[in-house]
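The following comprises the amino acid sequence and a computationally predicted model.
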Amino acid sequence: MKQKLFELHERKLQMLINKKPIKNDRNDEEFHAFERRLQSNDKRKTEIVKGSTTVRITKIEDQSIHLKNALYTCHYKWLNKQYDRFFLEERIEHRKARFYRDELVDDRIVDFNEIGNEPVPSVDEQRSKESFVYDRLAAVQYAERWWNSANPAYKNFDVNCTNFISQCLHAGGAQMRGYPNRSSGWWMEQNNWSFSWSVANSMRSFFLHSKTGLRAEVVDSAEQLMPGDVICYDFQGDGRYDHTTFVVAKDQENMPLVNAQTYNSRMRYWAYEDSTAYTPNIKYTFFRIIDDTSSK
């Protein structure tokens, strides 16, 4: 079982390296994501020169005497070359495979969804009046250290993208405020947390309204972001934001590379065109974190 999964993902890796995706009728979404990745690489003058993949089965479910499901993780590493620069991109996929009589009949990414219709957070401006200086280096170092693991100092979730961003910002010196009102401020304390700490749509609303302590300004384009900044994603373009990522570097064309959790990724190109969640209606909000040393 593990060997067949490994061979499957080795074939996918070679498709990217050789720039020849092979259509799989069982999973058109991933085929189109592969195509978009190759198109993006071509536009960015980027190529994958080598890579590796590892597979770890986490659970086997017996559906019947002949039918089994395997829950597993696949860890991709791609060595990318852009102009004269090399950088290592990594991604963890949580997947579910189905085997019938030991033959692989289906394989796809596990679908995680943000849940809850949380209210838009209010902003408590009566706290955190002290000056805020954002340590971008410390925030980026945190994002690099924890992109693929859970820090036991915090509660972590199956859908952990925004919680991870909050941890990065806190590592950069952002102070919590608003406890214990879940719809106020930005905080995680005593096994409880604000919506803005853990939910993408609420974090975006918080950034749009916060005027003291941790705050951000919207910029027009991804090129204007720096390491330590945040991108919010509305995959469907319906006004509800689903995902957040953290900028850790810029590529040779001054475009952001991001780290993220839920679908754990490191040094991923910011646009997420190679995601199965991508749609032509996708919208982004680009947030530059500002502090009391920032110049407007």
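Ah, there it is.

From here on, just use CA atoms for contacts and neighbour counts.
Fine.

could you pull out the strands for the stretch 151-296 of the chain?
Ranges of strands within the stretch 151-296 of the chain are 188-189, 192-193, 215-219, 230-234, 243-250, 256-260, 265-269, 283-290, based on DSSP state E, counting those that start in this stretch.

Centroid-nearest residue for the protein?
Central residue of the chain (C-alpha atoms, centre = their mean): residue 260, 2.9 Å from the mean position.

so what's the closest residue to it other than its chain neighbours up against?
Nearest non-adjacent residue to residue 260, counting by C-alpha to C-alpha, 6 or more residues apart in numbering: residue 245, 5.0 Å away. By C-alpha atoms under 8 Å, 6 or more residues apart in numbering, the residues touching residue 245 are 161-162, 165, 230-232, 258-261, 270.

Out of those, flag the one nearest to residue 60.
residue 261 (23.9 Å; C-alpha to C-alpha).

So that closest one versus residue 71, what's the distance?
Note on residue 261: its distance to residue 71, by C-alpha to C-alpha, to the nearest Å, is 18 Å.

Ok, residue 136 next?
37 Å.

Would you quantify the distance from the residue nearest to the centre of the chain to residue 285?
Relative to residue 285, and taking C-alpha to C-alpha, residue 260 is found at 16 Å.

this is the comparison structure:
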Amino acid sequence: MAKVVDAIRKYFDERNRAWVTGSCNELRDKSRTSVSTAWLRDLQHRIRRKQQEMRYRKSQLLRAHSKVGVKSLQQDGDLTTAEIIEIINWIYRDGLKYSAESRIVAHVQKWKLHNGEWLLAEAVESSELKQRSKELPIQKSETGRGDAPLYPYPRYLQCQTYDRVRAQRYADLWWNSYNPAYVKFLEDDCTNFISQCLYAAGMPMHKEGNNRAKGWWYYPGSGQKGVNWSYSWSTSNALHQYLVHVVGATMIEDPNKLNVGDLVFYDWNGQGTFHHTTIVTDFDSNGDPLVNAHTEPSYHRHYRYLDSPAWTPQTRYSYVHLPSDIC
């Protein structure tokens, strides 16, 4: 097993070099695979998109390094299946300063023993691509509950100040883990995470009985009553409607006019349904928003998501500015 783990770590070392050079040639040669191999082709595509994003931002990628944790190894003859969690950090030059972006990626890899050497045969990694395939995302959580389409909400009168610093602190604290006070969604945790940020910043919940199609709320469970939540708590499209039509949030045209604590919504297909949500936590030297998110946990990622497998030329964004007082 130790030799397999050593091969895995060498793979990620070469992978990190490829992020900076923009080429997978050395990785291909050392893996003794062909350019048509699916995992290598997908990785090359991701690296090219990352390089394109850096050029768009007029930034220079200087270094990539990963903390790799092997969760499990299952050996069957000369084939070993590995489940891996990678925390990858990109260091880049941003104008006159240096900045970092981080992400958590889950990998499932199959390694084959060939002439005494472990070679990568298959590799799959997590991505936002699953979100793009759903017109109305249906989240499955550890409770086994599901979601449904949204219906209009009534307004409410209780007002609270929206604390942007608290929203930012919460997003930076929990971007790479899960607050145990809330349900962890097994597939699309993005809007659940954003709702937690909003609540930590002072946005009040609004609940009318157990009607999940109304208000914005999360119920942690008590006694015989299990945990429950509104559709707007966990679904990107429903949250967007709630914020704009009930809270009084405004959609703005220029993303550079967003503030820390504002949100970006993503319609991957450009067909009018939002699939993903992020929160603004910083800005780069161009004034572009940097965002935190879950599903593929991301820290200070450029808001356009150009390097995401879910991004398409049809992708549309909604830049949502939260009011200072939420009523």
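Sure, I can see it. As the structure is a computational prediction, the values presented were derived from the model and not from experiment.

Superposed, how do the two chains score by TM?
Comparison of the two superposed chains (TM-score structural alignment, normalised by the length of the first structure) gives a TM-score of 0.89, and 288 aligned residues with a C-alpha RMSD of 2.2 Å.

if I line the two up, what does the residue nearest to the centre of the first structure land on in the second structure?
Under the alignment by TM-score structural alignment, residue 260 of the first structure pairs with residue 293 in the second structure.

Also residue 44 of the first structure?
Per TM-score structural alignment, residue 44 of the first structure is aligned with residue 57.

Quick one: the helices in the stretch 151-296 of the first structure, in order.
Using DSSP state H, counting those that start in this stretch, the helices of the stretch 151-296 of the first structure run over residues 161-171, 195-198, 200-209.

How much space separates residue 4 of the second structure from residue 47 of the second structure?
25 Å.

ok so, going back, with distance to residue 141 of the first structure as extra columns, can I get the contacts of residue 245 of the first structure in JSON lines?
Shown next, in JSON lines, are those (distance: C-alpha to C-alpha, whole Å):
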{"residue": "161", "distance to residue 141 of the first structure": "17"}
{"residue": "162", "distance to residue 141 of the first structure": "17"}
{"residue": "165", "distance to residue 141 of the first structure": "12"}
{"residue": "230", "distance to residue 141 of the first structure": "15"}
{"residue": "231", "distance to residue 141 of the first structure": "18"}
{"residue": "232", "distance to residue 141 of the first structure": "20"}
{"residue": "258", "distance to residue 141 of the first structure": "13"}
{"residue": "259", "distance to residue 141 of the first structure": "11"}
{"residue": "260", "distance to residue 141 of the first structure": "13"}
{"residue": "261", "distance to residue 141 of the first structure": "15"}
{"residue": "270", "distance to residue 141 of the first structure": "18"}
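
Closest one to residue 143 of the first structure out of those, please.
residue 259 (6.6 Å).

wait, what's in contact with the closest one?
143-144, 147, 245-248, 265-268.

run the last query once more with 7 Å
With contact set as C-alpha atoms under 7 Å, 6 or more residues apart in numbering, residue 259 of the first structure has these partners: 143, 147, 245-248, 265-268.

Of the residues you listed, which are reproduced in the second structure?
Of the contacts of residue 259 of the first structure, the contacts whose aligned counterparts also meet in the second structure (both residues aligned by TM-score structural alignment, their matches' C-alpha atoms under 7 Å) are 143, 147, 245-248, 265-268.

top of those residues by neighbour count?
Counting neighbours by other C-alpha atoms under 10 Å, the top entry in those is residue 246, with 32 neighbours.

Please name whichever of the helices of the stretch 151-296 of the first structure is nearest to residue 81 of the first structure.
That would be helix 161-171 among the helices of the stretch 151-296 of the first structure, by C-alpha to C-alpha, at 27.1 Å.

Which single one of the contacts of residue 259 of the first structure is nearest to residue 117 of the first structure?
residue 245 (20.9 Å).

Kindly state which residue of the second structure is aligned to the closest one.
Using TM-score structural alignment, residue 245 of the first structure sits opposite residue 278 in the second structure.

Give me the distance from stretch 78-95 of the second structure to the chain's centre.
A distance of 15 Å separates the centroid of the chain from that of stretch 78-95 of the second structure, by C-alpha atoms, centre = their mean, to the nearest Å.

Please compute how far stretch 86-105 of the second structure lies from its chain's middle.
For stretch 86-105 of the second structure, the distance to the chain centre is 15 Å (C-alpha atoms, centre = their mean).

What residues in the first structure pair up with that stretch?
The aligned range for stretch 86-105 of the second structure is 74-93, by TM-score structural alignment.

Now do the buried residues in the matching stretch.
Neighbour-count burial for stretch 74-93 of the first structure flags 74-82, 86, 89-93 (criterion: 16 or more other C-alpha atoms under 10 Å).

Neighbours of residue 107 of the second structure, how many?
16.

Same check on residue 290 of the second structure?
Neighbours of residue 290 of the second structure under the rule other C-alpha under 10 Å: 21.

rewinding a little: so the residue lying closest to the match of residue 44 of the first structure once chain neighbours are set aside versus residue 97 of the second structure, what's the distance?
For residue 57 of the second structure, ignoring the flanking residues on the chain, the nearest one in space by C-alpha to C-alpha, 6+ apart is residue 286 at 7.5 Å. With distances taken as C-alpha to C-alpha, residue 286 of the second structure is found 12 Å from residue 97 of the second structure.

Likewise for residue 156 of the second structure?
45 Å.

before we move on, what about residue 30 of the second structure?
Taking C-alpha to C-alpha, one finds residue 30 of the second structure at 35 Å from residue 97 of the second structure.

go on, residue 253 of the second structure?
Residue 253 of the second structure is 28 Å from residue 97 of the second structure, by C-alpha to C-alpha.

all helices for the stretch 1-150 of the second structure, in order.
Counting by DSSP H, counting those that start in this stretch, the stretch 1-150 of the second structure has helices at residues 2-21, 25-31, 38-57, 129-132.

Including distance to residue 149 of the second structure and mean neighbour count, could those go into a markdown table?
Formatted as a markdown table, those follow (distance: least, C-alpha to C-alpha, whole Å; neighbours: other C-alpha atoms under 10 Å):
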| stretch | distance to residue 149 of the second structure | mean neighbour count |
| --- | --- | --- |
| helix 2-21 | 40 | 17 |
| helix 25-31 | 45 | 15 |
| helix 38-57 | 33 | 17 |
| helix 129-132 | 16 | 18 |
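
Thanks again, I'm all set now.
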